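Trainee: From the sequence below, what's the structure:
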Amino acid sequence: MIQETTFGGWNHCLELNNGHIRLIATTEVGPRILFSGAPGGPNLFKEIPEQAGQSKPRRAHPQSRDWLPWGGHRLWVAPEGDHCYDADNLPLQVETLGPDAVRLTAPAEPAHGWQRGLEIHLIPGQPRARIIHRLTALRTLATPCALWTLSIMDAGGTAHVPQPPLGEHPRDLLPNRNLILWPYVSLQDPRLSLGHERWEIRQDPARSALKIGLLHRLGHVDYLNKGWRFTTHFPPVENTPYPDMGVNCEIFTNPEILEVESLSPLLTPREGETATHAIEWSIAPL
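Mentor: Here you go, the predicted model:
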């Protein structure tokens, strides 16, 4: 079921609720999915009350600080650059695709040569949703890029990145995993735990920024918080290049949030083509 609603300072929102999972997206800016959780349960996404309902005039330069995260889930285009921080604060086009599905499309961004949007599809009878991210090329893009999804999770939780079973030597002679580090990361950071069965990244309000990436062939990450497990599913595409030194999964955290991020393979869409990147969310009580 889809219905119009208000949420967290936003006057124009859509609520999708199948009785098992509830999502709320604003139609005023973004796209942004601002709420994800069970009906009657807590919001597993980060809310930023001081930014609620704010949409400033659009300017071209990111240092104007017009871009606001607003919490929730968004679509960016990788690799990261100034284009990520161009304000996305104009109303969206809304298309209803079915009783539990909607498409939200932002205005075209001619300066970058693309138009962003996403579709929300609730899975009937399950605590599960499919999010299809869309990037339409306004012209043939000059350099490869990737669709990059970022879910801002609320503080206080821990991300679990499952790992494949340990191999044996000398049977297993080739590598099967990678770990990409950003320049400000130390492997001695106490928030990181690189275990046999899973890697854990803990959100800590007393610590500064941390970010890791990996080519995650198991294709799902759990975030445990508020008595719930929020799982992001993103099956990898084998034998294709990915951005950021070859990763399809990134985890970022700072004193306020933890972000679960997925990336599509690198692509160069031609004028008029729409590239997509689909993920799924599921929730379960702990």
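Trainee: contacts, neighbours, all on C-alpha from now
Mentor: Noted.
Trainee: what's around G37, how many residues?
Mentor: Counted with other C-alpha atoms under 10 Å, the neighbours of G37 add up to 23.
Trainee: Now do the same contact list for it.
Mentor: G37 makes contact with I21, R22, L23, N43, L44, I283, according to C-alpha atoms under 8 Å, 6 or more residues apart in numbering.
Trainee: For A111, state which of those is nearest.
Mentor: L23 (31.1 Å; C-alpha to C-alpha).
Trainee: these two touch, right, L258 and E250?
Mentor: No - contact criterion C-alpha atoms under 8 Å: L258 and E250 do not qualify, at 10.6 Å.
Trainee: who has more neighbours, the two?
Mentor: For the pair L258 and E250, the greater number of neighbours falls to L258 (30 against 24), based on other C-alpha under 10 Å.
Trainee: before we go on, could you also do this sequence so I can check it against the first one:
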Amino acid sequence: MEWRKVSFGKREVCYEVTLNNLKMIVTADVGPRILFFGFKNGENVLFHDVEEKLSIGEMKFYGGHRFWISPESKDTYNPDNSPCKVEEEKDKISFISFDPITQMEKKLSILEKNGNFIVRHILTNKGKTLYPGAIWALTCIPPKKGIIFFPWGTRGDWQLKKITYWQKWGGSSSTNIKSSQFVPEEDLFLIYPSGEEGKVGTAGYEGFVGVTTDNYTFIKKFNYMEGALYPDDNCAIEVYTSPNFCELETLSPMYTLIPNAEVMHDEEWILLPYKVDPKNGYEVRKILR
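Mentor: Below is the predicted model of the structure:
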């Protein structure tokens, strides 16, 4: 894995990280944010708000991949528009930000495993009091493109399937549970993004969420912790759809962080140059072995 300093869009201080035929661009100007992910000479798998117009108050979305803390609260939207500290080590590069309101430090590290990028999220309580929360890893992808898929059942012989619909949040946002974009297939739950706003989640026992298009298949793989308590009615996987972008979200269990305590959540980013049939769960799971 190698990296070099570059500019990207409106962001002057970024790092282009390459691994085999993969490329990632992370900005240190703000965030941290991963603004690009794809093949070296390919398209951006992520949605990037090039003009940086999307915002809630002073908090800008920027697009790409971001690091939040769940459950969602007013502190979720604290602006993170300040530069990040960059740590360069032999086997990884890290981007560190600090929220003076919550006294929480976020460290986003990029490293390598099995020929893929590992996106590591480390949350540290720098305050003097307890802080409850979970790591929330959100990846923006282009809207109305491809088919989103994730497992929604338990493992083993005793099968249960669960989907949580966000019926109302943020004052005016809601999900139409009868929307045709949500398709509960026998194996994987599928979403055909239509531009509607909505959000769903599930327990996520198998630990993956992805999207497949005519040109590529992108999967985020993580370690689900059996018996742990997750946010939002025990959801480790969440997917948001909207006219501007969709989000593939994974979460860590809930923690109560004592001062100076840290917790970690890893995602393995898998990218293949072809489309898979998400109705065929076996084909998807072969990728993950």
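Trainee: Could I get the TM-score for this pair?
Mentor: Remark: TM-score between the superposed chains equals 0.87 [TM-score structural alignment, normalised by the length of the first structure]; 266 aligned residues with a C-alpha RMSD of 2.1 Å.
Trainee: preserved in the second structure, out of the contacts of G37 of the first structure?
Mentor: Of those, the ones still in contact in the second structure (both residues aligned by TM-score structural alignment, their matches' C-alpha atoms under 8 Å) are I21, R22, L23, N43, L44, I283.
Trainee: quick check, nearest of those residues to G30 of the first structure?
Mentor: The shortest gap between G30 of the first structure and any of these belongs to L23, at 15.0 Å (C-alpha to C-alpha).
Trainee: There's contact between the closest one and R32 in this structure, I believe.
Mentor: No - counting by C-alpha under 8 Å, L23 of the first structure stays clear of R32, with 10.7 Å between them.
Trainee: Comparing the two, which shows the higher neighbour count?
Mentor: Taking neighbours as other C-alpha under 10 Å, L23 of the first structure and R32 compare with R32 leading, 24 against 21.
Trainee: which residues sit in contact with that one?
Mentor: Here R32 of the first structure is in contact with A25, T26, W70, G71, G72, H73, R74 (C-alpha under 8 Å, 6+ apart).
Trainee: Number of residues surrounding the third one?
Mentor: In terms of burial, W70 of the first structure registers 23 neighbours under the definition other C-alpha under 10 Å.
Trainee: same question, the fifth one
Mentor: In terms of burial, G72 of the first structure registers 25 neighbours under the definition other C-alpha under 10 Å.
Trainee: what's the answer for the last one, then?
Mentor: Other residues within reach of R74 of the first structure by the criterion other C-alpha under 10 Å amount to 21.
Trainee: now do the second one
Mentor: Counted with other C-alpha under 10 Å, the neighbours of T26 of the first structure add up to 26.
Trainee: List the contacts of the residue most central in space within the first structure.
Mentor: For the first structure, L150 is the residue whose C-alpha lies nearest the centre (C-alpha atoms, centre = their mean; 2.2 Å). Shown in contact with L150 of the first structure (C-alpha under 8 Å, 6+ apart): H73, R74, L75, W76, E259, V260, E261, S262.
Trainee: Of the residues you listed, which is the nearest to G167 of the first structure?
Mentor: S262 (26.1 Å).
Trainee: Pretty sure the closest one sits in a strand.
Mentor: Yes - under DSSP: H, G, I helix; E, B strand; the rest coil, S262 of the first structure falls within a strand.
Trainee: And it, what's its match in the second structure?
Mentor: The equivalent of S262 of the first structure in the second structure is T250 (alignment by TM-score structural alignment).
Trainee: and its match, what does it touch?
Mentor: By C-alpha under 8 Å, 6+ apart, T250 of the second structure lies in contact with W136, A137, L138, V209, F222, A236, I237, E238.
Trainee: which one in the first structure is aligned with the fifth one?
Mentor: Here F222 of the second structure is matched to F234 in the first structure, going by TM-score structural alignment.
Trainee: Count the neighbours of that match for me.
Mentor: Look at F234 of the first structure: counted by other C-alpha under 10 Å, it has 23 neighbours.
Trainee: Might you report the residue contacts of R130 of the first structure?
Mentor: Shown in contact with R130 of the first structure (C-alpha under 8 Å, 6+ apart): I120, H121, L122, I123, A278, I279, E280, W281.
Trainee: 7 Å - rerun?
Mentor: R130 of the first structure makes contact with I120, H121, L122, A278, I279, E280, W281, according to C-alpha atoms under 7 Å, 6 or more residues apart in numbering.
Trainee: so which of the residues you listed comes closest to N178 of the first structure?
Mentor: For those, the nearest to N178 of the first structure is I279 (21.5 Å; C-alpha to C-alpha).
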